[in-house]
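the sequence isn't on hand, but the structure is:
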């Protein structure tokens, strides 16, 4: 699949905003701790990815009822769904000047009814974008950081009307963000996740 930058301006993929608040002390402290153990930006990117994937449980897997959406809150509270975890990873990567985009898949909903939009990120190394999924592994899901072929949590099945969206967004998609911000708890969020972009 050919990935498409929403904007040709790479600086947009380093920006901070109310969601990707990479100037927040919690983000900065976490980034500094990970960077201190990393020899270069590639090692740092993998360390940040594994930190978010492995130390911040996906709230549906852990049963956590809280809804997070701001990167600093995801890191501070240690919980979030795929979108929230993608926001946290993007903030950590952008904090160290690694261009990071938001990308999405349309997948069959875990509840078995309809579809939902799944969130992941893409990082830019060596002049190319590489998609990464930090939602967290579980039985049947074995996502890994990779710049040499995708190791995502899910591969969409065309026969199920699942799709990979090719656009690389500089900011979280407003359809997703609106639902995250409006959800009082995760069970409500689970029922109101968008089914398409």
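Noted; the coordinates are in hand. Owing to the predicted nature of the structure, the values given are computational and were not obtained by experimental measurement. Numbering: from 1, shown residues only.

only C-alpha atoms for contact and neighbour calcs from this point on.
OK.

distance between the ends of stretch 69-88?
Taking Cα to Cα, to the nearest Å, the first and last residues of stretch 69-88 lie 9 Å apart.

go on, stretch 7-19?
19 Å.

got another one to weigh against that:
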């Protein structure tokens, strides 16, 4: 298991946890925390509550790396997940990415997109965390026992949880955010399926 977790600790272009801004915000967020669980919970609440979701406020800021998202204090679901992963990895705790296939609107008339959230390896188990804070999801809480996610997939509309945990955010999703000129480009441009195998199968 130790070798398979190495990829979940890497510093990458998107999850740039060695950036000085990321390490500084991490240290500030975990002030007063002692255990790894306390530290991850504090980071989760910082990302959930303090970094605005660009999809909620029609922002023109479209950062796509952890450091630029912290600098702007705004980002879409994927960007916020990159921040959480980067800050947790800065503590040498493995963190990865999970996905749900969700509808773009209330039904499936406008198709689907991939919603990104996190998995963090705590006390020998993967803990699912969704700090996106979308559409009133601020009440979604840190929970080690059962995933408390912002969205519950509705099978009738073709929504589902994508199985597995990925060490890096899905590249086609990152490309959409990187090249987007507007929120609409992201909403209608994100892929609706994943064609690569997860690093951790569930």
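Looks like it arrived, so ask away. Fair warning: this is a prediction, and the values are worked out from it, not measured in the lab.

corresponding residue for residue 60 of structure 2 in structure 1?
Aligned counterpart of residue 60 of structure 2 in structure 1: residue 65 (TM-score structural alignment).

show me what contacts its match?
Listed by Cα atoms under 8 Å, 6 or more residues apart in numbering, the contact partners of residue 65 of structure 1 are 59, 185, 186, 187.

so what's the residue of structure 1 most remote from its centre up against?
Centroid-distance maximum for structure 1: residue 159 at 25.2 Å, with Cα atoms, centre = their mean. Not one residue lies near residue 159 of structure 1 by Cα under 8 Å, 6+ apart.

just say helix, strand or coil for it.
Following DSSP: H, G, I helix; E, B strand; the rest coil, we place residue 159 of structure 1 in the helix state.

what do we get in structure 2 for it?
Using TM-score structural alignment, residue 159 of structure 1 pairs with residue 156 in structure 2.

scan the contacts of residue 65 of structure 1 and report the most crowded one.
Neighbour counts for the contacts of residue 65 of structure 1 (other Cα atoms under 10 Å) peak at residue 59, which has 22 neighbours.

number of residues surrounding the residue lying closest to residue 157 of structure 1 once chain neighbours are set aside?
Using Cα to Cα, 6 or more residues apart in numbering and skipping residues adjacent in sequence, the residue nearest residue 157 of structure 1 is residue 163, 7.1 Å away. Residue 163 of structure 1 has 18 neighbouring residues, counting by other Cα under 10 Å.

and residue 177 of structure 1, how far is that from residue 168 of structure 1?
In terms of Cα to Cα, residue 177 of structure 1 sits 16 Å off from residue 168 of structure 1.

tell me which of the two has more neighbours.
Set residue 177 of structure 1 next to residue 168 and count neighbours by other Cα under 10 Å: residue 168 wins out with 24 against 18.

sec struct for that one, please.
strand.

hmm, it is touching residue 102, no?
Yes - assessed by Cα atoms under 8 Å, residue 168 of structure 1 is found in contact with residue 102 at 5.6 Å.
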